[in-house]
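K.L.:
build me a model from this:
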Amino acid sequence: MSVSALGSSALRIGGSLLCGAGLGARVFVVLALAGCLTPGWALAGGIPTLETVVVGGGSEEGLIGLAGAATEGTVSARQLEHRPLLRPAEVLELIPGLIVSQHSGDGKANQYYLRGFNLDHGTDFSTRVLGMPVNLPTHAHGQGYSDLQFLIPELVERMQYRKGPYAADVGDFAAAGSATIDYFRKLEAPFAQVTLGERGYRRGLLAGSPDLDGRNLLYALEWTANDGPWALPENLARLNGLLRLSQGSRDNGWSVAAMAYRARWNATDQVPQRAIDAGQIGRFGNLNATDGGHTRRSSLSGEWSGRDARGWTRLNAYAIDYSLDLWSDFSFCLNDMALTGSCQRGDQFHQADRRKVYGLDVAHSGFGALAGRPADFTLGVQVRHDSIDRVALGLSSARQDYLAIRNDKVAQSSIGLFGEAQVQWHDKLRSIVGLRSDHYHFDVDSSLAQNSGKAQDHITSPKLALILGPWAKTEYYANLGFGFHSNDARGTTTRLNPDPRDPGYLSPVRPVTPLVRARGYELGVRSAIVPGLHSALALWRLDLGSELVFVGDAGSTEPSFPSRRSGIEWANYWTPTPALIVDADLALSRARYTGAAPALAGGRHVPGALEKSFSAGATYDSHARWTAGLRLRYFGPRALVEDNTVRSRASMLVNARLGYRLGSGSSLSVEVLNLFDRRVSDIDYYYASQLRGEARPVEGIHTHPAELRSLRVSLRVGY
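P.N.:
I've put the predicted structure just below:
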């Protein structure tokens, strides 16, 4: 699609929006479209960077004069290189204030926490890898399911992150924030790496990037196995492969990537604390030895980018083939007793997902002028289609299905149009005005005919940022933005309760709102006034039209009341010497339900919402023989019920890494995870379950423990 065609589409949508908008909204839309469609751009080469302050290991890291908010940034490979990691997705913990945990086996998507959210498996945090979206809507296990187990940390070149709904080019699932992860196009040298650890941990990685007549072929093959500390060995087996052919750079060049990943595992899900206290099971024990799953993901994607003094055009296309089978049991005998009066089969359920995902993103930025001032204008379109051949929920025993609850086929399509104008009004004042319009269409073919149907919805999200400064290498930000998350397509057409475990089976239910609005505000400051130290401080608030709540006996989420979150974040990045990086961040947040309805539930606390987090660490690399990394993470206590009468405990973990270069591209490293062997929880929930021998359901804390202290040794050999 040409830039002029994009402009025409944006104009048509903007015109239709203006018809029903109030005066303030009309002025905003006219401003955004005028900025985006202004003809006769002066070729100024874009907004000049004023007093750019470079902090860290890369030229795009910690920039004053470029950021649109105090809480956005770029993480470089240097920050990641010597950082100890338990799981691949912990790459995201380089984002200040973000926590990654797990409540099941390590083949399943992680739990994420940020900005007062228990994000479940990714509902309000958008993630992309090599330009492809990771979040999956209308997923069998949870809306926005974001499985990053296929990530290879050694290949990550950089990660760009933005918190809050302030960026026009990010749509669904980005109310709390977003991250874009990109791999290297060319490695310094090929290498083979072998890692051995306690409790059956084994990992092998082979990677390189030979030159093919001016093009780079990045290849990687990874294999991982692990049993973990669990009484039931996890028997994790993960195989991962990548081929990426590229030429040029990220700004001027292209790449084509093929990826393939599969995994299988046994899961020790969260268990009742009362079972551990009574000695019925050990701390790493389980109550259903057949929980677990297997998953597969393959993809083909292509990116092209061209940039010169006039502007910057980028294009991204992708196709993804995905499947998941997941067996879980969170309530044990509760549903079986209610259905049959006995506990012969237990409460295991099977969630299945089969889908293909297709998408195309196109954007163009023009560098020019507005009213004689330097300006950048961006237009873009994002199209996505999820062809879900099967999304199913059924009851099972020992992974054998015996009752289907629902089995649906879904076609879900979306198109997002966005425009953004950034103008340098004065040497110490610039603005970013954005507008996004998203349109969704759902087509559900359900096993229960009454729950089949079609639905559609659209939502418009304006954005505004004002940036003052810099003065004395300090810049000030004010941000306002609207965002959203989509709800499960099945919920938009469901009219009868399909769950025979529920007392209201086949009773009428109200369809959910397809798209839920979020509104965010933020005031922030970013400073590099102290040599070598980059600091960012932000006050923020986020209002969400409908909260999603975890349902223990189904392993899924359901819409709930509106909510409001607010908080303060302080992030610091210090390079006292070229060899040493020290970082520390603190995040405090408050999450409450809003409106009159929560009073009926006994309280306004959002269960599981993150309240406090703190992390600090250091990495050392003088490019001589020795390297080191040390990391502390504090995960604060959280309300587990609405009235705050039950709370989780806090956890603090320390990981360490020590490396030694052997020469010729070879090195030896040792990682110690949970260095002080802390007996803490990875995650806690509060809900009702029923164990064998219990006469009735019991409400209580259900926990998944953090893993024991683990030693891992890695040998990397260059060739």
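K.L.:
from here on, just use CA atoms for contacts and neighbour counts.
P.N.:
Will do.
K.L.:
ok so Q344 is a helix residue?
P.N.:
No. Q344 is assigned coil when assessed by DSSP: H, G, I helix; E, B strand; the rest coil, not a helix.
K.L.:
what about it, how many neighbours?
P.N.:
12 (other CA atoms under 10 Å).
K.L.:
ok, and the closest non-adjacent residue to it?
P.N.:
Nearest non-adjacent residue to Q344, counting by CA to CA, 6 or more residues apart in numbering: D336, 7.5 Å away.
K.L.:
gap between the one you found and W327?
P.N.:
16 Å (CA to CA, to the nearest Å).
K.L.:
still on that earlier bit, which positions within the helix or strand harbouring the residue nearest to Q344 qualify as buried?
P.N.:
Here D336 sits within helix 334-340, counting by DSSP states H and E. Residues 334-337 are the ones in helix 334-340 that count as buried (16 or more other CA atoms under 10 Å).
K.L.:
where does S667 sit, in terms of helix or strand?
P.N.:
strand 666-673.
K.L.:
ok, and what's touching that strand?
P.N.:
Strand 666-673 has contacts (CA atoms under 8 Å, 6 or more residues apart in numbering) with 84-86, 654-662, 709-718.
K.L.:
mind checking what helix or strand follows that strand in sequence?
P.N.:
Downstream of strand 666-673 (by DSSP H and E), the next one is strand 681-689.
K.L.:
one more, so I can put them side by side:
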Amino acid sequence: MTPPLPARSCARRSRSQRPSVVALARPASPACFGALLAATVALSPPLRAQEPAAVGETVVVGRSNDLVGLVESATVGEVGPEELQRRPLLRPGELLETVPGIVITQHSGAGKGNQFFLRGFNLDHGTDLAVRVNGVPYNLRSHGHGQGYVDLNPLIPELVGNVRYRKGPYFADAGDFASAGSVAIDYMDELPFGFVQVESGSFDFMRTVAGDTFALDDSKLTVGIETYHNDGPWVVEDDYEKLSGVARWTHGDDRRGWRLTGEFYDADWTATDHIPKRAVDSGLIDRFGTLDPTSGGLSDRQSLTFEHWSEDGADRTDLTAYAYHYALDLYSNFTYVLDDPVNGDQFLQTDERTVLGVEAGRSTATELFGVDGELRYGVQSRADWIDNGLFRTSQRTILSTTREDEIVETSIGAYAESTQFWNGWFRSTIGLRADQYFFDVDSDLAANSGNESDGIVSPKLSLVFGPWADTEFYVNAGYGFHSNDARGTTLTDDPTTPALGDGTPVDPLVEQRGAEIGVRTTAIDGLQSTLSLWYLESDSELLFVGDAGNTEASGATERWGIEWTNFWEVNDWLTADLDAAASQARFTDAGDDDHVPGAIDTVVATGLTARSEDGHYVALRGRFFGPRDLIEDGSVESSSSFLVNLHAGYVIDEHWRVRLSVFNLLDSDESDIEYFYASRLAGEPVGGVEDVHFHPAEPFSLRLAVTATF
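P.N.:
Prediction:
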């Protein structure tokens, strides 16, 4: 048998000495294996959200928890409910900025999915970042606007219990879109109290949220609903209206039970898309103006998810089944009158789909050659029935059809992962994943119809050394992949050109390979710190195309970078965090023009939070988003940005509390995002003018929330 490790608590404790329950945890020693495995969860579905701490109570799950001895990478972590509640959120999607190194921006109206940046990627709306909400994959493959599209606007932040993240293609349960990273967001099973919240602020912002948990014999029902209106600072008001709701019925306990979750979302908005810099410099439009006041969209989503879990000693089985319907109509105009001087270049992208999926996972204790270990394995299957289209429009009136397609895309993946605890200072995890995809495209242009299939096998390896002096070292390597749009796999004729046979089909599945070395330490009292060096290469890149409003596959790339994260509990009332990441992205087969447009280079995020035992708090946060190359030769760069936000909460008594959020505290004239491409304004040359197109960050604004609890 493996010799025992030095004596150590089976449940790792945070600096506050409260028990730590960590998602994706690994047992610290064979002696503690059974107890630790019972406190962790198999990967499918993710760990259930923890209740938020009551006023004055120490956080139970979050960045303050000591993960040394529990995880297999320096870039695995979790953000807990108390930390989430103290984050100023201009948009629901900014919950992802709690993940070190991620930047969330917007280039259009508030109802559109956000832009994501991580690890040398402009991830567009989600490609290469896999996002799950309540156990359901949120990336929409073969989407009408962009591959892997993620829209987090349905989220109700007050109901979120935790945000968990992993970076790199090193985890066997993570498949499509997960090579840069994966994030799981979970709602709470039970709210600590019922509440009604009214929030109002600058630019006619108005929001109401209510939620409560009801006891039903031996089960509980948690419900929440949100109404939302925001005009934003734009000359043409966003007039963003949304309605979101959730009902979550839970039966059982951590060892055995089930959960049924129903969610709905409905929204419509007017959009101020990114605009050319020259139009502002010349005085043609205001910085917050638009060149097409009829852009915008509407979207809705309804979902139902069933989860079941069963634990018997060291064995655990999880089952997740989900179904949802989703629809989006998106009107955009990025080139103005470049293609059509008479009617303009507005276009409509539509996507309507029904998705069914089922996942099952199991974990069990093992013994191999006298060495204790853990085996985890599972299957994941999903089918999307998709109707999408691309249309030329003018003021939201359809002029012509570019293409319409009916798509059936199905996939099945299987994975297995084995962890062995070889001795007191070394453990290893080896995994294997296999995926098979099937594409069936029925296009309005017969030449672009057809069937395709593809499979891929992805091995994984993690080696962990230590801990020594509360410090652990990691070596990770693995293969991953992202899928391409089904329409691209059967493309014969490009529908945007009159020529026949000019379409080039893309590979259905694109292989990616990555490696990482890292260190995690808690040697300094109260400080959780990690440092990692990583590398990732991809056989093909997905890039945003401004005049089509879509993504297209390009050449092979490689990326490398460094990440440094720190979370410091300075004392009982003060915490500080500092996260910095730097990366570089290059095409590997493009000669001197090898810069990847839009790829994130540098990001630094920092915060300082003061809190009292009574629940009062003040949080100050800053984020630096460094310049990015905007074209392949590197001759044009975006500007950098630095934004500061303030968040403060005050508990009046046991039933009333108030919260103030201040965004862009310094009122900086920054860009949220920038692109470089050719567009045409009235009177300009027929071929258009190449220019920087930007979407401004919102100016100084205030939001005040009053909450009644019961």
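K.L.:
average distance between stretch 518-526 of structure 1 and structure 2?
P.N.:
Once the two models are superposed, stretch 518-526 of structure 1 sits on average 0.3 Å from its counterpart in structure 2 (mean CA distance after the TM-score superposition for structure 1).
K.L.:
what span of structure 2 is that stretch aligned with?
P.N.:
Here stretch 518-526 of structure 1 aligns to structure 2 at residues 512-520, judged by TM-score structural alignment.
K.L.:
ok, stretch 158-171 of structure 1 next?
P.N.:
Alignment of stretch 158-171 of structure 1 against structure 2: residues 162-175, by TM-score structural alignment.
K.L.:
next, the residue lying closest to G416 of structure 1 once chain neighbours are set aside: secondary structure please.
P.N.:
In space, and not counting its chain neighbours, G416 of structure 1 is closest to D438: 4.3 Å by CA to CA, 6+ apart. Three-state assignment for D438 of structure 1 (three-state DSSP): strand.
K.L.:
count the residues that sit near the aligned partner of D438 of structure 1 in structure 2.
P.N.:
Counting by TM-score structural alignment, D438 of structure 1 lines up with D435 in structure 2. Using other CA under 10 Å, D435 of structure 2 has 21 neighbouring residues.
K.L.:
do a quick rundown of the strands in the stretch 601-710 of structure 2.
P.N.:
Per DSSP state E, counting those that start in this stretch, the stretch 601-710 of structure 2 has strands spanning 602-611, 617-625, 641-653, 656-663, 671-679, 689-696, 701-709. These are given in chain order.
K.L.:
likewise for the stretch 451-600 of structure 1?
P.N.:
Counting by DSSP E, counting those that start in this stretch, the strands of the stretch 451-600 of structure 1 are 453-471, 474-486, 515-527, 533-544, 548-551, 556-559, 563-577, 580-593.
K.L.:
picking that back up, the residue nearest to G416 of structure 1 contacts S413, correct?
P.N.:
No. The criterion here is CA atoms under 8 Å, and D438 of structure 1 misses it with S413 at 10.6 Å.
K.L.:
centre of the chain to the helix holding D336 of structure 1, how far?
P.N.:
36 Å (CA atoms, centre = their mean, to the nearest Å).
K.L.:
for stretch 350-368 of structure 2, same thing?
P.N.:
For stretch 350-368 of structure 2, the distance to the chain centre is 18 Å (CA atoms, centre = their mean).
K.L.:
ok, and for it, which residues are buried?
P.N.:
The neighbour-count check on stretch 350-368 of structure 2 (16+ other CA under 10 Å) flags 350-366 as buried.
K.L.:
so of those residues, which ones are in strands?
P.N.:
350-366 (DSSP state E).
K.L.:
leaving out chain neighbours, which residue sits closest to A705 of structure 2?
P.N.:
E199 (4.0 Å).
K.L.:
quick check: the one you found touching V706?
P.N.:
Yes. Judged on CA under 8 Å, E199 of structure 2 makes contact with V706 at a distance of 6.4 Å.
K.L.:
contacts only, for the residue mapped onto E563 of structure 2 from structure 1.
P.N.:
Under the alignment (TM-score structural alignment), E563 of structure 2 pairs with E569 in structure 1. By CA under 8 Å, 6+ apart, the contact set of E569 of structure 1 is 97, 536-539, 585-588.
K.L.:
can you tell me, leaving aside adjacent residues, what's nearest to the aligned partner of F121 of structure 2 in structure 1?
P.N.:
Under the alignment (TM-score structural alignment), F121 of structure 2 maps onto F117 of structure 1. Nearest non-adjacent residue to F117 of structure 1, counting by CA to CA, 6+ apart: A609, 4.8 Å away.
K.L.:
so that neighbour makes contact with I99?
P.N.:
No. Judged on CA under 8 Å, A609 of structure 1 makes no contact with I99 at a distance of 11.7 Å.
K.L.:
need the residues touching each of the two.
P.N.:
Y113.
K.L.:
that older thread, buried ones among the contacts of strand 666-673 of structure 1?
P.N.:
Listed as buried from those are 84-85, 654-661, 709-718; burial here means 16+ other CA under 10 Å.
K.L.:
picking that back up, quick one, what contacts the match of F121 of structure 2?
P.N.:
Contacts of F117 of structure 1 (CA under 8 Å, 6+ apart): 176, 591, 608-610.
K.L.:
would a markdown table of these with neighbour count and secondary structure be doable?
P.N.:
As requested, the contacts of F117 of structure 1 are exported to a markdown table (neighbours: other CA atoms under 10 Å; DSSP: H, G, I helix; E, B strand; the rest coil):
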| residue | neighbour count | secondary structure |
| --- | --- | --- |
| A176 | 26 | coil |
| A591 | 25 | strand |
| G608 | 27 | coil |
| A609 | 23 | coil |
| L610 | 28 | coil |
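K.L.:
I47 of structure 1: which of those is nearest?
P.N.:
Within the contacts of F117 of structure 1, the smallest distance to I47 of structure 1 is 27.9 Å, found for A176 (CA to CA).
K.L.:
so who does that closest one touch?
P.N.:
Here A176 of structure 1 is in contact with 114-115, 117, 124-125, 163-165 (CA under 8 Å, 6+ apart).
K.L.:
and for R510 of structure 1, the neighbour number?
P.N.:
12.
K.L.:
quick check: it touching T494?
P.N.:
Yes. R510 of structure 1 is within contact range of T494, at 7.3 Å (criterion: CA under 8 Å).
K.L.:
test my guess that D386 of structure 1 contacts Y358.
P.N.:
Yes. Applying CA under 8 Å as the test, D386 of structure 1 and Y358 come out as touching, 6.6 Å apart.
K.L.:
right, and T261 of structure 2 touches Q302 too?
P.N.:
No. Contact criterion CA under 8 Å: T261 of structure 2 and Q302 do not qualify, at 10.8 Å.
K.L.:
before I go, just wanted to say thanks for your time.
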